[in-house]
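Peer 1: Sequence first, predicted coordinates after that:
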Amino acid sequence: MANFIPYGRQSISVADVEAVCDALTSDFLTQGPVVGEFEQAVADLSGCKFGIAANSATSALHVACLALGVSEGDRVWTTPNTFIASANCARYCYADVDFVDIDPQTYNLCPIKLAEKLAQAAQEDKLPKVVIPVHFGGHPCDMRAIYELSQQYGFAIIEDASHAIGAKFKGTPVGSRYSDICIFSFHPVKVMTSAEGGMAVTNKEPLAERMRLLVNQGVSKNKREFENRSPGDWYYEQQTLGFNYRMTELQAALGLSQLKRLTSFIERRRELVQGYYQLLRGLPVQLPGEADYAYSSWHLFPILLNEALTEQRATIFKYLRDHNIGTQVHYIPVHTQPYYQQLGFHCGQFPIAEDYYARTLSLPLFPDLSDQEQEHVVNVLKEAIDQAFIL
């Protein structure tokens, strides 16, 4: 039987291992210089002035909401087609969450649906304080359209680019222009990894300073910021209630090393996407595309089964898994989760996202996936579909 092929997997080089070992044998394991180097490198890549490292993208999303003043009674909107962290970050701040249905082509938050919902919310005096568009699968949202709506209705924007480091909107890096804060994830299945870890980038210094304080227990060692007179160089101040969301030197060292290969990672992902376009031709599936404004980093390759196969999705999923193909479903719509249904959401509210969920499967996509393994994935998928039609 063939080796298991996951939907995503990290690519670790000798240089990556050496970088981590160098950090491990240095004078610092946490709060050292490598974290700062990694922050600046990601900020530079993103066309932003400031980078704030965190132990996860979820943590980065949380402090981003806090830095923008999200609190009880505020409203935060995001997409239902995302991992739960994109909504949970607002709930951590005791804010109310709502969702905007997705575009059927990009599977991202739909700017047309957003405009309609904002117009209704303005009439009811229920506008959001923050909107969190998610660059699903590495494909950028239509950020210009969302930004223009923010100027009209007065909400802040957090780009959840957990899938999308290296992606571009109209030739410019995601996060560089149309948002207040942008978040990246470095989980092992993402485009690049720091094992665990996340990053917030911004061009606004007050937001950067606030997030930096929040990831470090709310503690400042900057004498210029002290509220009390400093009795000596040992002195520090807790100036707000923060969190231990710090990234380690080991994680930052791996991230810095991986960043050197980011371009090649994305190029290989894009090659594999072209391979899927060829290999899947003629099958009863809808393939993900790329809008003319977008340069996707292709974190995921989600296909949609034709409606005739919808009832057989679980059977096809099991066949693939039984044959060591690690297909996955991205994502179960957030509003259908029990926690959010307890808050009043119900199935049927966001039909495009729900239809997408009912038919989607993510196929393996990662830089070290070989052409032969990709062909094997498609051959097994064909077998699975044939079996489903027999049933």
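Peer 2: Looks like it came in fine.
Peer 1: alpha carbons only for contacts and neighbour counts from here, please
Peer 2: Will do.
Peer 1: quick one: what helix or strand has the closest residue to R91 other than its chain neighbours in it?
Peer 2: Nearest residue to R91, sequence neighbours excluded (Cα to Cα, 6 or more residues apart in numbering): V97, at 7.1 Å. Following DSSP states H and E, one finds V97 within strand 96-99.
Peer 1: what's the distance between the residue lying farthest from the centre of the chain and E237?
Peer 2: Largest separation from the mean C-alpha position in the chain: P231, at 43.6 Å (Cα atoms, centre = their mean). Using Cα to Cα, to the nearest Å, P231 is found at 12 Å from E237.
Peer 1: that older thread, the residue nearest to R91 against A90, yeah?
Peer 2: Yes - between V97 and A90 there is a contact under Cα atoms under 8 Å: 6.7 Å.
Peer 1: Those two: which is more packed in?
Peer 2: Neighbours per residue, other Cα atoms under 10 Å: of V97 and A90, the larger number sits with A90, 28 against 22.
Peer 1: another one to put next to it:
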Amino acid sequence: MSFKIPYGRQHITEDDVQAVVAALKSDFLTQGPRILAFEQAFAQYVGAKYAVAVANGTAALHLCALAVGVEAGSKVITTPITFSASANCVGYCGGEVVFADVDPKTALLDIEKVKVLLEKSPKGTYQGIIPVDFAGYPINLEKFRQLADEYELWIIEDACHAPGGYFVDSKEQQQYCGNGLYADLAIFSFHPVKHIACGEGGMITTNDKVLYDQLVQLRSHGITKSPGLLRENHGGWYYEMHNLGYNYRLTDLQAALGVSQLQRADERIARRREIAEKYDKAFANTSVGVMPMPAQQGVHAYHLYVIQVNDRKGLYDDLRQHQIFAQVHYIPVHLQPYYTQFGWKAGDFPQAEQYYSRCLSLPMFPTLSNEEQDFVIEKVLKFCQ
């Protein structure tokens, strides 16, 4: 039996297809009722008060940065182990990105390293923090909130990998990624390999009504038709542009797909955890390391299943020879040529760089069959023995 196994894959059902067909036959292809339906369903899913659907996860980050006031002179802390958009959103607004190293056990932003940055600078030097729930593993935002409050910082949670993930707070309460209890804003992505696939698309969640209203305007050119916000009103056609916004809207076609996909989100995350458990058992007591290390206080959403091996390039190439298309997540952002021009260099963040040198993301998606996973495990262990 031959396989061709990617690291991630969307799963589109007949229900999904029919939901999109219904949208195509409706009166609205964009800016219609399915947008609000998706927003309300998603807010309920993560436990937030408000949700704003946008064109993609990067647009979500950009709008969040605008909403919290990132501008020239703003300094914002984030992790180097993430997709570059987590940092780029600060630059879009003219701000300065400052990286801090990661925890070697989880590859998440290390709160102790963030503390060091904050302690050695006067209060007011930094404006905010963008922690990332990398690979689907939830960062402990309760601890980050305490630190942020001490230094009067906002928090934007990049939860693109983590719908359905949660950590347990000091009161033994499950805090789901994006629920808005500890972060001012959170963002999600609906790229095809993510938990909810809309082709493209993103969502911002928050419990702050002021931020919500601002985001709704910013995603649509800064324009409002809301009677309560208008300074004048010439009639039913009348609108006002209050901010310099963007066309970051989601279509009704994508929203229809998102609502349909969301209905099976719990079932799919349960399957991701089954796959992870099987990998965990297969790699226990072998030279294959697993990220995050066991006994951390969080429940993983498993967008990615990341292993650590000594000969990462060798294993990557060997798996491709067998039509297993593992991937690397991520090249540290501070080592990208764009960011090295600002003075970042190799050696700045040893834990992030060590993680990168050994990381590999194995196939992880709900429709991965048992036979396919057995094949992946067999080839990994054979190479690493």
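Peer 2: Received, thanks. Since this is a predicted model, take the numbers as computed values, not measurements.
Peer 1: per the alignment, L213 of the first structure corresponds to what in the second structure?
Peer 2: For L213 of the first structure, the aligned position in the second structure is Q217, judged by TM-score structural alignment.
Peer 1: Next up, the contacts around its match.
Peer 2: I223, T224, N243, G245 (Cα atoms under 8 Å, 6 or more residues apart in numbering).
Peer 1: tell me the secondary structure for it?
Peer 2: helix (DSSP: H, G, I helix; E, B strand; the rest coil).
Peer 1: for A135 of the second structure, same thing?
Peer 2: Going by three-state DSSP: A135 of the second structure is helix.
Peer 1: Now for it: which residues touch it?
Peer 2: Residues near A135 of the second structure by Cα under 8 Å, 6+ apart: H161, A162, A301, Y302, H303, L304, Y305, V306.
Peer 1: swap the cut-off to 10 Å and go again
Peer 2: By Cα atoms under 10 Å, 6 or more residues apart in numbering, the residues touching A135 of the second structure are 82, 106-108, 159-162, 291-292, 300-306, 329, 361.
Peer 1: Could you report the distance from it to E267 of the second structure?
Peer 2: 19 Å.
Peer 1: Ok, L63 of the second structure next?
Peer 2: For L63 of the second structure, the distance to E267 of the second structure - Cα to Cα - is 31 Å.
Peer 1: do G236 of the second structure as well
Peer 2: Separation of G236 of the second structure from E267 of the second structure (Cα to Cα): 45 Å.
Peer 1: Could you check which of the two is surrounded by more residues?
Peer 2: E267 (11 against 8).
Peer 1: Which position in the first structure pairs with the more buried one?
Peer 2: Per TM-score structural alignment, E267 of the second structure is aligned with S264.
Peer 1: these two touch, right, its match and D368?
Peer 2: No - applying Cα atoms under 10 Å, one finds S264 of the first structure not in contact with D368, separated by 11.1 Å.
Peer 1: now the strands: where do they sit in the stretch 1-150 of the first structure?
Peer 2: Assigned by DSSP state E, counting those that start in this stretch, the strands in the stretch 1-150 of the first structure fall at 5-6, 50-54, 75-78, 96-99, 130-132.
Peer 1: Just give me the mean distance for the longest one relative to the second structure.
Peer 2: Overlaying the second structure shows strand 50-54 of the first structure at a mean distance of 0.5 Å from the equivalent residues (mean Cα distance after the TM-score superposition for the first structure).
Peer 1: now the third one
Peer 2: When the second structure is superposed, strand 75-78 of the first structure averages 0.8 Å from its matched positions, counting by mean Cα distance after the TM-score superposition for the first structure.
Peer 1: what's in contact with that strand?
Peer 2: Contacts of strand 75-78 of the first structure (Cα under 10 Å, 6+ apart): 65, 70, 86-87, 89-91, 94-101, 108-109, 114, 126-134, 155-160, 334.
Peer 1: Among the contacts of Q217 of the second structure, list the two that are farthest apart in space.
Peer 2: T224 and G245 (10.7 Å; Cα to Cα).
Peer 1: Would you mind confirming that C141 of the first structure is in contact with F169?
Peer 2: Yes - using Cα under 10 Å, C141 of the first structure and F169 qualify as a contacting pair, with a distance of 7.9 Å.
Peer 1: Common neighbours of these two, please.
Peer 2: Shared contacts of C141 of the first structure and F169, defined by Cα under 10 Å, 6+ apart, are found at A291, Y293, A294.
Peer 1: In the second structure, what residue corresponds to D180 of the first structure?
Peer 2: Residue pairing (TM-score structural alignment): D180 of the first structure is matched to D184 of the second structure.
Peer 1: Looks like its match contacts T205 (just checking).
Peer 2: Yes - the criterion here is Cα under 10 Å, and D184 of the second structure meets it with T205 at 8.7 Å.
Peer 1: More neighbours: which of those two?
Peer 2: Ranked by neighbour count (other Cα under 10 Å), D184 of the second structure and T205 place T205 first, with 32 against 21.
Peer 1: Mind telling me what element that one is part of?
Peer 2: T205 of the second structure belongs to strand 202-206, assigned by DSSP H and E.
Peer 1: next one: stretch 170-183 of the first structure to chain centre, how far?
Peer 2: 13 Å (Cα atoms, centre = their mean, to the nearest Å).
Peer 1: Next, the contact list for the closest residue to L127 of the first structure other than its chain neighbours, please.
Peer 2: Of all residues not flanking L127 of the first structure in the chain, A121 sits nearest, at 5.1 Å (Cα to Cα, 6+ apart). Shown in contact with A121 of the first structure (Cα under 10 Å, 6+ apart): A115, L127, P128, Y153.
Peer 1: mind putting the residues you listed in TSV, neighbour count and distance to L320 of the first structure included?
Peer 2: Conversion of these to TSV gives the following (neighbours: other Cα atoms under 10 Å; distance: Cα to Cα, whole Å):
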residue	neighbour count	distance to L320 of the first structure
A115	17	40
L127	21	44
P128	21	41
Y153	17	46
